[in-house]
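Student: The sequence isn't on hand, but the structure is:
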């Protein structure tokens, strides 16, 4: 029997990384992508998309595109990557984010029913943004959810919640409470997919990814990819601007580690009650990563400017022990090494998504 995997958003950063592995496990690999100009300025098939992968251009929000696709493609597994991902951009383009992330998902599900093409499994690439500011703990060990930092709070330079320390994100312990439109759409996506899959006997496998970076990411998209943005500033020997007080914490996870985790989920995971948290397990300050990149290029020291962005969370890191155990997986590239790999790729000419 021919086995087929369909990857929505399959010509994107993560899709291209997956394309190097999936043909080893499936007879047919189909990438479905609209080649949005924000990611693909020339709207052509990316050079990084493995030649063994079929590419079909189409929009996940358009029913007719799904009809055209599913007339020929009968997927055993769907990997749902297609999404709008800009946290800040989602505040001013909320409809676009909701349409792609929420309606795009429901169009996928409706089309699978319409064509009687239910897969065995759907793997969703969700986001750490669903947690929002997450859970914080006080000196007595009492856990609370302080919620979104207000504009007034940020304007006054109050970056943290007084007397509280943030806990790492872990899906079995930290409740989602998104602070951005983007995060809200990703949480809706999770809930819709889980409810639909369990009702129709399809296996849902949910991942919550931390900040993914590495060779292959778009260098032209101003709304995602802070590591590549810093690298391009430093390569030009410009000062890297650092927001707030520099102590914003993120878990930067290397693209190959993300691809390996997703493949493990595709091949081996059953339905997971709690989403897999995928990160490096290492929280890194924005000032530190800016410093690593500046040092690599011999650029001026990064400059803290006190600016902020509404919807951004103060600290985002992950506890990945449960994901490591369930997926027989572990991250291999920590941030100090990953930054060097990214910078070398940029220096070599960066055959990024086009």
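Tutor: Perfect, thanks for sending it. Here the structure is a predicted model, which means the values were calculated and not measured.
Student: make it CA atoms for all contacts and neighbour counts henceforth
Tutor: Noted.
Student: residues in contact with residue 102?
Tutor: 185-186, 188-189 (CA atoms under 8 Å, 6 or more residues apart in numbering).
Student: quick one: residue 160 and residue 177, what's the gap?
Tutor: To residue 177, residue 160 is 17 Å away according to CA to CA, to the nearest Å.
Student: What distance do you get for the residue lying farthest from the centre of the chain to residue 164?
Tutor: In the chain, the residue that sits farthest from the middle, by CA atoms, centre = their mean, is residue 140; the gap is 34.1 Å. Computed as CA to CA, the residue 140 to residue 164 distance reads 10 Å.
Student: what does residue 130 give?
Tutor: Taken as CA to CA, the span from residue 130 to residue 164 is 20 Å.
Student: Presented hereafter is structure B, for comparison with structure A:
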């Protein structure tokens, strides 16, 4: 038997479109609210990848009138809150935009839910590994845990990429949030706002802190997100992929299909309210390893280290998913190689459709 109703903010984007077939089969009614921002959507047309059974309302989550339009006739049992401005580097120069969408957009939604007496049974928030900042490290000499904080401009300009220690995997029960970017700070604020409100009104909530998501459907026009698709496009043109810092930056790459399945688990799983789950592959991959594999697929020149850096970027970020595997009942089903194969095939199809 299908559940009754689900509302998805930002649901016409990369994650929302991948999730939409699962929601269409799970719920009687699915409403998507999305402003179809031109940074993601080249046109304001409905994305072909958004399931036909999902109703799309084009509007800004920061606008109370949009919420009045939605909630006058639709009272969702479940809300999946995807709407957010992303991009670590961009958040430094467009901090107001990030704060407005990520924080104010969330509060406008919550005010509207109260105003329309439309308290959902559960809210699922897609947060980010960016809330951890540089995360926690262990000192080499005594195994002591420490939080190094943000790398300074002076440190980066001198090519001092690492801290004195070893990074540990990001996991909500073992590593405390300490964002070092405006984007990360707004996502942590989003977590706090939503959890405080949900606790007060009696809604269940589940927070998913996502690692680096990639795969078919990812925007190929947004230069601020998607390093995997960026690397693929460079290698496809037979260009050598430039590696920032020393190329040994570590990341955790997770295929979009696995993200969609994790969100569905967060919607359906009983007994997980107020939980925070880390969603990633659980595998640390250096950018050099990633670039080498992509270059090999396209038979492109070998990557090269350029020594540049981006302000606000963290040195290493990878997850420990053991808690998510056990209590969310989820685990990734695809390797990095499988994901890259799917993405490169999809890029070829897109190139023929241009």
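Tutor: Yes, it's here. Small disclaimer: the values here were computed from a predicted structure and weren't measured.
Student: which residues does the residue farthest from the centre of the first structure contact?
Tutor: Not one residue lies near residue 140 of the first structure by CA under 8 Å, 6+ apart.
Student: what helix or strand is it on?
Tutor: Using DSSP states H and E, residue 140 of the first structure sits in no helix or strand.
Student: Name the SS class of residue 206 of the second structure, please.
Tutor: At residue 206 of the second structure the chain is in strand, as set by DSSP: H, G, I helix; E, B strand; the rest coil.
Student: Pretty sure it sits against residue 273.
Tutor: Yes - between residue 206 of the second structure and residue 273 there is a contact under CA atoms under 8 Å: 5.7 Å.
Student: which one of those two has more residues nearby?
Tutor: residue 206 (23 against 17; other CA atoms under 10 Å).
Student: Strands of the stretch 101-250 of the first structure, start to end?
Tutor: 121-127, 136-137, 143-144, 165-166, 203-209, 211-213, 241-242, 249-250 (DSSP state E, counting those that start in this stretch).
Student: In CSV: these, plus distance to residue 229 of the first structure.
Tutor: Shown next, in CSV, are these (distance: least, CA to CA, whole Å):
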stretch, distance to residue 229 of the first structure
strand 121-127, 20
strand 136-137, 30
strand 143-144, 34
strand 165-166, 26
strand 203-209, 20
strand 211-213, 11
strand 241-242, 10
strand 249-250, 15
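Student: Do a quick rundown of the helices in the stretch 151-300 of the second structure.
Tutor: 153-157, 182-201, 227-236, 256-268, 287-298 (DSSP state H, counting those that start in this stretch).
Student: Please identify which of those is closest to residue 106 of the second structure.
Tutor: helix 182-201 (6.8 Å; CA to CA).
Student: middle-most residue in the second structure, spatially?
Tutor: So for the second structure, CA atoms, centre = their mean, it's residue 210, sitting 4.9 Å from the centre.
Student: residues contacting it?
Tutor: 126-129, 259, 278-280.
Student: how about it, what's its match in the first structure?
Tutor: Aligned counterpart of residue 210 of the second structure in the first structure: residue 209 (TM-score structural alignment).
Student: separation between that match and residue 95 of the first structure?
Tutor: 23 Å.
Student: try residue 244 of the first structure
Tutor: In terms of CA to CA, residue 244 of the first structure sits 28 Å off from residue 95 of the first structure.
Student: how many neighbours does residue 248 of the first structure have?
Tutor: 21.
Student: what does residue 224 of the second structure give?
Tutor: So residue 224 of the second structure, with other CA under 10 Å, has 14 neighbours.
Student: Find the residue closest to the alignment partner in the second structure of residue 69 of the first structure in space, skipping its chain neighbours.
Tutor: Counting by TM-score structural alignment, residue 69 of the first structure lines up with residue 70 in the second structure. If the residues on either side of it in the chain are set aside, residue 70 of the second structure comes closest to residue 57, at 8.0 Å by CA to CA, 6 or more residues apart in numbering.
Student: Residue 222 of the first structure now?
Tutor: residue 229 (7.8 Å).
Student: Just to check, the one you found is in contact with residue 219?
Tutor: Yes - taking CA under 8 Å as the definition, residue 229 of the first structure is a contact partner of residue 219 at 7.3 Å.
Student: the more surrounded of these two?
Tutor: Higher neighbour count among residue 229 of the first structure and residue 219: residue 219, with 23 against 19, using other CA under 10 Å.
Student: Now for the more buried one: which residues touch it?
Tutor: Contacts of residue 219 of the first structure by CA under 8 Å, 6+ apart are 225, 228-229, 352-353.
Student: gap between residue 130 of the second structure and residue 312 of the second structure?
Tutor: 10 Å.
Student: Between the two, point out the one with more neighbours.
Tutor: residue 130 (29 against 24).
Student: which non-adjacent residue is nearest that one?
Tutor: That would be residue 184: by CA to CA, 6+ apart, it lies 4.5 Å from residue 130 of the second structure.
Student: Let me see the contact set for the one you found.
Tutor: Going by CA under 8 Å, 6+ apart, residue 184 of the second structure touches 88, 128-133.
Student: Closest one to residue 347 of the second structure out of those, please.
Tutor: In terms of CA to CA, no member of the contacts of residue 184 of the second structure lies closer to residue 347 of the second structure than residue 88, at 24.4 Å.
Student: I'd like to know how many residues surround the closest residue in space to that closest one that isn't next to it in sequence.
Tutor: Closest residue in space to residue 88 of the second structure, ignoring its immediate chain neighbours: residue 183 at 5.6 Å, by CA to CA, 6+ apart. Counted with other CA under 10 Å, the neighbours of residue 183 of the second structure add up to 28.
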